[in-house]
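*Asks:* turn this into a model:
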Amino acid sequence: MQKITTYLWFDDQAEEAANFYTSVFGNSRIVDVQRYNEAVPDRAGQVMLVVFELAGQRFIALNGGPQFTFTEAVSLYVDCESQKEVDELWARLTDGGEESQCGWLKDRFGLSWQIVPRQLTELMNDPDPDRAVRVTQALFGMRKIDIRGLLDAAGR
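*Replies:* Below is the predicted model of the structure:
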């Protein structure tokens, strides 16, 4: 078991969300589903926790009720190898969700994600400060990150 596991609080969509997320990412699976027992009579038999893995990383989803919701203060960052991967993840995760700026989005459950190509870090840390500024300015005009647009801004 990994030392630190991300714990996600849902109203009552933990199982639906875990099934969705495991369908989006390779090397993913549902590990365990636990149900409320009679100690919580109004929820007895309903799904309480879903333990799942995304790309080999473990998460726990709780059906805890409507008291807490997700905010952009916490997001899941996905390191993408290609524009194809960016495009595919963006399409799947924004389906029923909403786009934001600079590679950020909210999925249909309200969880924030950053879908980021590896090239972004390299381009933003270019030794030529003018090139890095142009890349950053180009990024600020994007919702889904476009690698070609970043490369064009860098003059590459």
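
*Asks:* all contacts plus neighbour counts: C-alpha atoms, from now on.
*Replies:* OK.

*Asks:* and the contacts of stretch 52-62?
*Replies:* Residues outside stretch 52-62 that contact it (Cα atoms under 8 Å, 6 or more residues apart in numbering): 2, 5-11, 14-15, 18, 21-22, 25-32, 48-51.

*Asks:* okay, the residue nearest to the spatial centre of the chain and residue 86: tell me how far apart.
*Replies:* Nearest to the geometric centre of the chain sits residue 113, at 3.3 Å (Cα atoms, centre = their mean). Residue 113 is 12 Å from residue 86, where distance means Cα to Cα, to the nearest Å.

*Asks:* and this one, so I can compare the two:
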Amino acid sequence: MTAFPAQEVPMTTDGFTTCLWFDGQAEEAAAFYVSVFKNSSIGRISRYTDAGPGETGSVLTVEFTANGQKFIALNGGPQFKFNEAVSFQILCADQAEIDHYWTKLTENGGEGGPCGWLKDRYGLSWQVVYDRLADMIHDPDGAKVDRAMKAMMAMGKLDVAALDEAYAGE
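*Replies:* All right, here's what the predicted structure looks like:
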């Protein structure tokens, strides 16, 4: 594979902003995400004008920050839906954090899935992950990796104690 050098194109140093497409729930969704995560806030809200295509005065976009990550919630219409091809990982230090995010993100219509994955009430996919899991599955000891993977594959919401025990061979 040929590596291409980065082009010298000016770019903001503020990183990336993730745009999330909604069908009329942008403001509601932004408020929900801000309520779930620390270091979060609602920013500017833009509204449709007479130029359309949305109803004049209705919300077009909501800028928000969730856990320090910048987002724009866009009321774009019913054409596109979220799917598992894109998800957000939440690295959690302990079971209390996993329980908190799992509960908050699955309440009011969200649903748990396998291996720490879930969908929130808007259909956005999340991975609520034990922060030690990456080290476990990259361990040079294949038996430890196998035990950790086998334990994780049998879980919905991750169980920190069970993962630690499986990894240790207990």
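
*Asks:* related to what we said a few turns ago, the residue nearest to the centre of the first structure matches what in the second structure?
*Replies:* For residue 113 of the first structure, the aligned residue in the second structure is residue 126 (criterion: TM-score structural alignment).

*Asks:* do the same with residue 16 of the first structure
*Replies:* Match for residue 16 of the first structure (TM-score structural alignment): residue 28.

*Asks:* neighbours of its match, how many?
*Replies:* Residues near residue 28 of the second structure, counting by other Cα atoms under 10 Å, number 12.

*Asks:* report the outermost residue of the first structure with respect to its centre.
*Replies:* residue 38 (33.8 Å).

*Asks:* what about the helix or strand hosting the match of residue 16 of the first structure, how far off from the first structure?
*Replies:* Taking DSSP states H and E as the definition, one finds residue 28 of the second structure inside helix 26-36. For helix 26-36 of the second structure, the mean deviation from the first structure after alignment is 0.3 Å (mean Cα distance after the TM-score superposition for the first structure).

*Asks:* what comes up buried for that helix?
*Replies:* Across helix 26-36 of the second structure, burial judged by 16 or more other Cα atoms under 10 Å covers 26, 27, 29, 30, 31, 33, 34, 36.

*Asks:* now tell me what touches that helix from outside.
*Replies:* Contacts for helix 26-36 of the second structure (Cα under 8 Å, 6+ apart): 40-42, 59-66, 73-75, 101, 104-105, 122.

*Asks:* can you flag which of the residues you listed belong to strands?
*Replies:* 41-42, 59-66, 73-75 (DSSP state E).

*Asks:* the second structure: which residue goes with residue 75 of the first structure?
*Replies:* By TM-score structural alignment, residue 75 of the first structure lines up with residue 87.

*Asks:* its match: neighbour count?
*Replies:* Close neighbours of residue 87 of the second structure, defined as other Cα under 10 Å, add up to 15.
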